[in-house]
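Peer 1: Have a look at this prediction, sequence included:
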Amino acid sequence: MAKTLAYLTSIIFTVFLFSTLVAAGESHRFSRSLSREMLGLKKEKLSHLHFYFHDIVSGRNPTAVRIAEAAMTNSSITGFGMVAMIDDPLTVRPELSSKQVGRAQGIYASASLSEIGLLMVLNFAFMEGKYNGSTLSVLGRNTVLSTVREMPVVGGSGLFRFARGYAQAKTHTFDLRSGDAVVEYNVYVFHY
């Protein structure tokens, strides 16, 4: 009986040990270290992009539309609580008729009680040249009345994979009657 019990214990221990080893071999890891070469990443480069952002809120075909507001938005001097969805053209020159290189797609919201300060959450989706199909993602604060505003580039896709950098925005024109604006952008971005 003792031999049988020892034999069964040995079998149970062997089965347990084997199943533990098999499970360990099949486990899925949450993370692992990779080399740049494994992803085909070459030397990092710094690019400068220059374009004009056309924020059109008036007319039959606006590219920026208000999608939400707070009860106090219309009485606030800063428009606090306003949220707009955008699909603004990006062009090489300040004229809307100049060559389009992409679209600015995303959301901006009035996020300050004391000044016109927007929270910008957008992608620059490029459709021209070698950057066609690539995007840059911007998430930052835009104090509209400042001469130059700086916002971080927090990522990208396509040729801008692993992007990081910053975007400088400078108002080129603003029409007080219509609310339409043309903003000059200089974007400096590290990418592979």
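Peer 2: Received the coordinates, thanks.
Peer 1: contacts and neighbour counts: CA atoms only from here.
Peer 2: Fine.
Peer 1: How about R36: what's its closest non-neighbour residue?
Peer 2: Among residues not flanking R36 along the chain, K42 sits closest, at 7.2 Å (CA to CA, 6 or more residues apart in numbering).
Peer 1: Apologies, that question was intended for V187.
Peer 2: Closest to V187 by CA to CA, 6+ apart is A167, at 4.2 Å.
Peer 1: In terms of helices and strands, where is the one you found?
Peer 2: Using DSSP states H and E, A167 falls within strand 164-174.
Peer 1: Beyond that strand, next helix or strand please.
Peer 2: strand 181-191.
Peer 1: So which other helices or strands are in contact with that following strand?
Peer 2: strand 45-55, strand 164-174 (3 or more CA pairs under 8 Å, 6 or more residues apart in numbering; DSSP states H and E).
Peer 1: And here is the other one:
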Amino acid sequence: MLYSMVIVFAGAYANDNVIVTPELTVEEWFQKLDHAKEIKTKLHFYLHDAIRGNNPTVWKVAGSKNSSTSPTYFGDVLMIDDLLTSGPEANSEIVGRAQGIIGLADLQDVALHESVNIVFTEGKYKGSTITTLGRNPVFNQVRELPIVGGTGVFRMARGIIVTTTHTSDPAVSVFKYTLYVYHYSL
């Protein structure tokens, strides 16, 4: 397979050859996939997790009868619709949203089970998504999350997300996300 490197830092795109032709139906795209080349893209942005305040982006939607007494909040289920930006400041260029469901899934440590879509709402990848599904031990300095799929430019994506905590505050935490994504270009 041929590989090319597409690097994205803080919303600045370094290569224009990754656009999946929007005129193609998924069936047409799939039929041409044998002739596509696999490429890798590196993306970098910040996730703003607003837990409290006037506009929270994290809402608890369920919990077990023991969640409130558990030191790890085991059993709580949360929905998120977090802002993604090119820089750590909330007024940085908007990249998209992180939308999905998170469950606190460890009796011993604070660790999340995440099913989250990264939805690109601006820029070159607008309308495309990347999907992650996995375990996020939030107090580890560096965490890895698997990329299990995507849509649009990122159809059939795979790869890894490396995340670290940039800032943590009772109202809003900011996480640095670096994605290493394999996907296809026709």
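Peer 2: Noted; the coordinates are in hand. It should be emphasised that the depicted structure is a prediction, and the values quoted were computed from it without experimental measurement.
Peer 1: Need the TM-score from the superposition.
Peer 2: TM-score for the superposed pair, counting by TM-score structural alignment, normalised by the length of structure 2: 0.80. Supporting figures: 157 aligned residues with a CA RMSD of 1.7 Å.
Peer 1: So for the aligned residue in structure 1 for I51 of structure 2, what's the nearest residue that isn't a sequence neighbour?
Peer 2: With TM-score structural alignment as the criterion, I51 of structure 2 lines up with V57 in structure 1. The shortest distance from V57 of structure 1 to any non-neighbouring residue, by CA to CA, 6+ apart, is to A64 (5.2 Å).
Peer 1: you'd agree that neighbour is up against P89?
Peer 2: No. Applying CA atoms under 8 Å, one finds A64 of structure 1 not in contact with P89, separated by 10.4 Å.
Peer 1: did I read that right, L5 of structure 1 in a helix?
Peer 2: Yes. Assigned with DSSP: H, G, I helix; E, B strand; the rest coil, L5 of structure 1 falls within a helix.
Peer 1: returning to what we had before: check the spacing between the equivalent of the residue nearest to R36 of structure 1 over in structure 2 and T151 of structure 2 real quick.
Peer 2: In structure 2, the residue paired with K42 of structure 1 is A36, using TM-score structural alignment. Between A36 of structure 2 and T151 of structure 2 the computed distance is 16 Å (CA to CA, to the nearest Å).
Peer 1: Kindly report the same for K32 of structure 2.
Peer 2: Counting by CA to CA, the gap from K32 of structure 2 to T151 of structure 2 is 16 Å.
Peer 1: More neighbours: those two, which one.
Peer 2: With neighbours defined as other CA atoms under 10 Å, K32 of structure 2 and T151 compare such that T151 has more, 16 against 12.
Peer 1: what does that one align to in structure 1?
Peer 2: T151 of structure 2 maps onto S157 in structure 1, by TM-score structural alignment.
Peer 1: I figured its match was touching N132, is that so?
Peer 2: No. Counting by CA under 8 Å, S157 of structure 1 stays clear of N132, with 10.8 Å between them.
Peer 1: show me what contacts the spatially most central residue of structure 2?
Peer 2: Most central in structure 2 under CA atoms, centre = their mean is I118, positioned 4.0 Å from the mean C-alpha point. Each residue near I118 of structure 2 by CA atoms under 8 Å, 6 or more residues apart in numbering is listed here: G96, R97, A98, Q99, T129, I130, T131, T132.
Peer 1: of all the residues you listed, which comes closest to I147 of structure 2?
Peer 2: For the contacts of I118 of structure 2, the minimum distance to I147 of structure 2 (CA to CA) is 4.5 Å, reached by T132.
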